[in-house]
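Asks: Need the 3D shape of this:
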Amino acid sequence: MPDQEQHQVFVGIDTHADTHHVAVITDYGKPVKDHEFSTTSSGYREIVEFITGHGEIGGVGVEGTGTYGAELTKVLLQAGMPVIEVNRPNRQQRRMHGKSDPLDAYQAARSVLAGTSTAVPKAKDGPVECLRVLRAGRASAMKSRTATINQIRDLLVSAADELRAKYRGMPTAPMIAMMARSRPSGHLADPNYVTARVLRTLASRYQDLTTEIDDATESLREILDSYAPLLCDLPGVGTDVASQLLVTVGDNKQRINNEAQFAAPAGVAPVPASSGKSTRHRLSGGGDRHANSALHHIVLVRMGSDSRTKDYVDKRTAEGKSKREIMRCLKRYVAREVYRQITNPVPAPMITDLRLQRRELGITLQQVAEHLHQWPSYLSRLERGRTRNDSLTVRYRSWLGEQASAVGQIERHQLSRCAGTP
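Replies: Reported below is the predicted structural model:
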């Protein structure tokens, strides 16, 4: 190709554990060359040389940028190449055209050329990647701890009554502590001794896993406090939910340009679901299921404790919407709010002065609750920063201001009467 240098080339890479297959095509889709490389440092350098040796790079499509292609993606980005994340070809295309590493690599290159693949890969080089790794270890520990306590309870079901009587009716925490402190004695031919011995081992494992989970949670909290301290100010957003939503976004926030693009990977983007005379929408079933679960958790918490959300649920229920439809709408609203807080953090309103003002005025929580039509316990959590409700905080502060003004008028009136008395 004598004029090859004058045209852009597009690259597709099919990634695997031990090898990567690279294919190059022209800007009008003609195959140029493909080759297989090893997944080593020298192999990555050879891939860069191979790609740059065929002309100006229009785009590099990489399969599995978060798994097998993670390290190669970093190398290509450091080399200044435009990297695009490519999904594997669908099953229909594979049945029609077959499957092999070269075919998959060429298909990846064509998807970049056609513009069907546009996703920017996650950078994986900052605090969010630390959150992802910590969450992976924490999830594994939580799963193992659940399996451990289930195994303990299963053993107790079939254990001798003498052993079961020791732990009958006990909550999990004291039962585990008591098992871990136990010192069974006997011989290996005695089923009761062996059961007690295994229970002690399982209890110690449960305690170790609990410590591991607590350490991971504390590490997550420390990273969130320094990287996104205001995200947890949103109602219903805790350490676990906030870390998951940040992992979905990634370290390079610019890969998601608006809240609609955030809703898509979170699985809450509305898509048409009309048929015949029926015109309706549903939420996308794609995206990150863990992010969708995090949004679902926020909605559940707000439906139980947030007055603004409760009012919305009552309104939509009166319109004839089902609970499932209402939760779909709430997920979309929550996704919009979360995205804005991630990209443009807004601190929660100051609440530390509310309790002080109320006590200075000699007003009880019950009196405030009667005027604002809220539960005293909810107002107490609001005063202590345990929950966030911006609209209620504004109403609360405004009402306290009115009471302070009224008290001031009474005091001035009494002073004027005293001054006029001979």
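Asks: switch to C-alpha atoms for all contacts and neighbour counts from now on
Replies: Noted.
Asks: Centroid-nearest residue for the protein?
Replies: Nearest to the mean C-alpha position of the chain, counting by Cα atoms, centre = their mean, stands Q244 at 1.9 Å.
Asks: Could you check how far the nearest residue to G137 once chain neighbours are set aside is from V32?
Replies: In space, and not counting its chain neighbours, G137 is closest to A216: 7.8 Å by Cα to Cα, 6 or more residues apart in numbering. With distances taken as Cα to Cα, to the nearest Å, A216 is found 49 Å from V32.
Asks: if you count what's nearby, which of those two comes out ahead?
Replies: A216 (21 against 16; other Cα atoms under 10 Å).
Asks: show me the contacts for that one.
Replies: L134, R135, G137, R138 (Cα atoms under 8 Å, 6 or more residues apart in numbering).
Asks: Without its sequence neighbours, what residue ends up closest to the first one?
Replies: When the adjacent residues along the chain are set aside, L134 lies closest to A216, with 6.1 Å between them (Cα to Cα, 6+ apart).
Asks: in what helix or strand does the one you found lie?
Replies: Per DSSP states H and E, A216 falls inside helix 191-227.
Asks: list the buried ones in that helix?
Replies: Within helix 191-227, the residues scored as buried using 16 or more other Cα atoms under 10 Å are 192-200, 202-207, 209-210, 212-213, 216-217, 219-221, 223-224.
Asks: Check stretch 153-163 too.
Replies: L155, L156, A159.
Asks: Another sequence for comparison is provided below:
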Amino acid sequence: MSVMIGIDPHKLLHAACAIDRSEEELGQLQVRSGPRQLSELLSWATRFEQRTWAIESAGGLGYLLAQQLLGHGETVLDVPPTLSARVRVLGSGRSNKNDANDARAVAIAALRSRSVAAVRAEDHVSVLRLLAKAQLDASRARSRACSRLHALVRELVPGGIRKEIVAGQALQVLDAIETVNATQRQRLELARETLEEIELLDVRMKRSKQRITEAVKASGTTLIDVYGIGPIIAATIIGYTGDITRFPTSGHYAAYNGTAPIEFSSSGRTVHRLSRRGNRTLNHAIHMIAVTQIRHLDSEGRAYFDRKVAEGRTKREAMRSLKRQISDRVHKHLVADARNK
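Replies: Now for the predicted structure:
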């Protein structure tokens, strides 16, 4: 008998519920998160010979458990939280919000949905995602530190630092400041500490970029052949896309990264609007590619952008069209890379 085991993962415990093909409940279990979580779940599930595991947010709280199950040869599905929540809300008689019902909703969602993806073992895609996220986190931390430094210096020097912060130039500005009271001395001390933080982040980002460059080169991807894609953007796209084969067409991929417009239709009137859905990290990466192409007059992207503007589109609409074209081309390269492995 084929059995679907749904798991609602949490930081402190995991709730499991097993159902058959007719959605009849076969058993429930709660295990504490810890070294014994895997052995307890497998021991409980031994009575279900033909079993499939469905974990809500297998890329989030359920990531480690999903990878542990994969390591023991189990089949694991990743259920989006929105899908399991929809099952719970629409289900009759079991709509209460608790761990047992959540686990059952996860199992039903995996059993009935055709779009649930199988979890993959960690590979070079996981490495690139880790590196890309680390680079993104460092970049954001540097931006926050630069904003703090701008604010501090502006209260010490009229106009503050007028340009983008470069560590060497910022140090010269701070050295030239003469304080006249305790408040200014404290503010200057904080500015120097913030500058030291920026310098450390610069070193960290430089080291991170070197690792990303090596990892992208080792992956053998052809994404870097696209105008405007460097190692960091390539790592971001590969890492946050995951398994490209889960997208049947380039249109599905465009919907996932938010470059496909959303249709709003009513009373025979059809309007397509900007999509705010999808993976925003991927959308930002594609946006940066489009900006780079538009800035260079000799690129194909700039020629496409100019052609759309000449057809009567606004610059914003032309940018959206260009981003969709880039998304399609990225999808084509990722599919080719997957076939050549």
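Asks: What residues in the second structure pair up with the following helix or strand past the helix holding A216 of the first structure?
Replies: Moving toward the C-terminus from helix 191-227 of the first structure, the next helix or strand (DSSP H and E) is helix 239-249. Under the alignment (TM-score structural alignment), helix 239-249 of the first structure falls on residues 231-241 in the second structure.
Asks: Quick check, V31 of the second structure in contact with L42.
Replies: No: the pair V31 of the second structure / L42 is not scored as a contact, 11.1 Å apart, by Cα atoms under 8 Å.
Asks: what does stretch 17-27 of the second structure correspond to over in the first structure?
Replies: Using TM-score structural alignment, stretch 17-27 of the second structure corresponds to residues 23-33 of the first structure.
Asks: tell me which residues of that stretch are tucked away?
Replies: Neighbour count says stretch 23-33 of the first structure has A23, V24, I25, T26, D27, P31, V32, K33 buried, by 16+ other Cα under 10 Å.
Asks: Relative to G236 of the first structure, which of those residues is nearest.
Replies: Among those, A23 lies closest to G236 of the first structure (Cα to Cα), at 47.0 Å.
Asks: The closest one belongs to a strand, doesn't it?
Replies: Yes: with DSSP: H, G, I helix; E, B strand; the rest coil as the criterion, A23 of the first structure is assigned to a strand.
Asks: Without its sequence neighbours, what residue ends up closest to it?
Replies: D34 (4.0 Å).
Asks: Return the residues in contact with the one you found.
Replies: H21, V22, A23, V24, P102.
Asks: so what's the second one up against?
Replies: Taking Cα under 8 Å, 6+ apart as the contact definition, V22 of the first structure lies against V11, G12, I13, D14, D34, H35, E36, F37, I47, P102, A105.
Asks: contacting residues for the fourth one?
Replies: Think D14 of the first structure. D14 of the first structure neighbours (Cα under 8 Å, 6+ apart): H20, H21, V22, V62, E63, D101, P102, D104, A105, A108.
Asks: Alignment lookup: it to the second structure.
Replies: Under the alignment defined by TM-score structural alignment, D14 of the first structure corresponds to D8 in the second structure.
Asks: Which secondary structure element is home to that match?
Replies: Assigned by DSSP H and E, D8 of the second structure falls within strand 2-9.
Asks: per the alignment, G60 of the second structure corresponds to what in the first structure?
Replies: Going residue by residue (TM-score structural alignment), G60 of the second structure aligns to T67.
Asks: what about the residue located most distally from the centre of the second structure, distance to R187 of the second structure?
Replies: Outermost residue of the second structure with respect to the C-alpha centroid, by Cα atoms, centre = their mean, is V180; its distance is 48.3 Å. Using Cα to Cα, V180 of the second structure is found at 11 Å from R187 of the second structure.
Asks: And the nearest residue to N96 of the second structure once chain neighbours are set aside, how close does it get to G168 of the second structure?
Replies: Closest residue to N96 of the second structure apart from its sequence neighbours, by Cα to Cα, 6+ apart: R88 at 7.7 Å. The gap separating R88 of the second structure from G168 of the second structure is 57 Å, by Cα to Cα.
Asks: likewise A107 of the second structure?
Replies: 57 Å.
Asks: The two: who's more crowded?
Replies: Using other Cα under 10 Å as the criterion, A107 of the second structure and G168 rank with A107 on top: 32 against 10.
Asks: corresponding residue for the more buried one in the first structure?
Replies: Matched by TM-score structural alignment, A107 of the second structure corresponds to A109 in the first structure.
Asks: after superposition, how close is the helix or strand containing its match to the second structure?
Replies: Take DSSP H and E as the rule and A109 of the first structure turns out to sit in helix 101-114. Mean deviation of helix 101-114 of the first structure relative to the second structure after superposition (mean Cα distance after the TM-score superposition for the first structure): 0.7 Å.
Asks: which residues make contact with that helix from outside it?
Replies: So helix 101-114 of the first structure is contacted by 10-14, 21-25, 27, 29, 31, 34, 59-63, 84, 86-89, 117-118 (Cα under 8 Å, 6+ apart).
Asks: in it, what counts as buried?
Replies: 101-113.
Asks: roughly how far is that helix from the heart of the chain?
Replies: Centre-to-centre, helix 101-114 of the first structure and its host chain are 31 Å apart (Cα atoms, centre = their mean, to the nearest Å).
Asks: so that helix versus strand 8-15, what angle?
Replies: Calculated by axes from the mean of the first three to the mean of the last three Cα atoms, to 10 degrees, helix 101-114 of the first structure forms an angle of 140 degrees with strand 8-15.
Asks: moving C-terminal of helix 101-114 of the first structure, what's the next helix or strand?
Replies: helix 127-158.
Asks: could you check the angle helix 191-227 makes with that next one?
Replies: 160 degrees.
Asks: which residues in the second structure does stretch 142-154 of the first structure match up with?
Replies: Aligned by TM-score structural alignment, stretch 142-154 of the first structure falls on residues 139-151 of the second structure.
Asks: what does stretch 368-382 of the first structure give?
Replies: Under TM-score structural alignment, there's no match for stretch 368-382 of the first structure.
Asks: how long is that stretch from one end to the other?
Replies: 12 Å.
Asks: So for that stretch, what gets flagged as buried?
Replies: V368, A369, P376, Y378, L379, L382.
Asks: ok, and the fourth one, which helix or strand is that part of?
Replies: Taking DSSP H and E as the criterion, Y378 of the first structure maps to helix 376-383.
Asks: Could you list every helix and strand in contact with that helix?
Replies: Applying 3 or more Cα pairs under 8 Å, 6 or more residues apart in numbering; DSSP states H and E, we find helix 376-383 of the first structure packed against helix 352-360, helix 365-372.
Asks: Of all those, which one is nearest K277 of the first structure?
Replies: Among those, helix 365-372 comes nearest to K277 of the first structure, with 45.4 Å by Cα to Cα.
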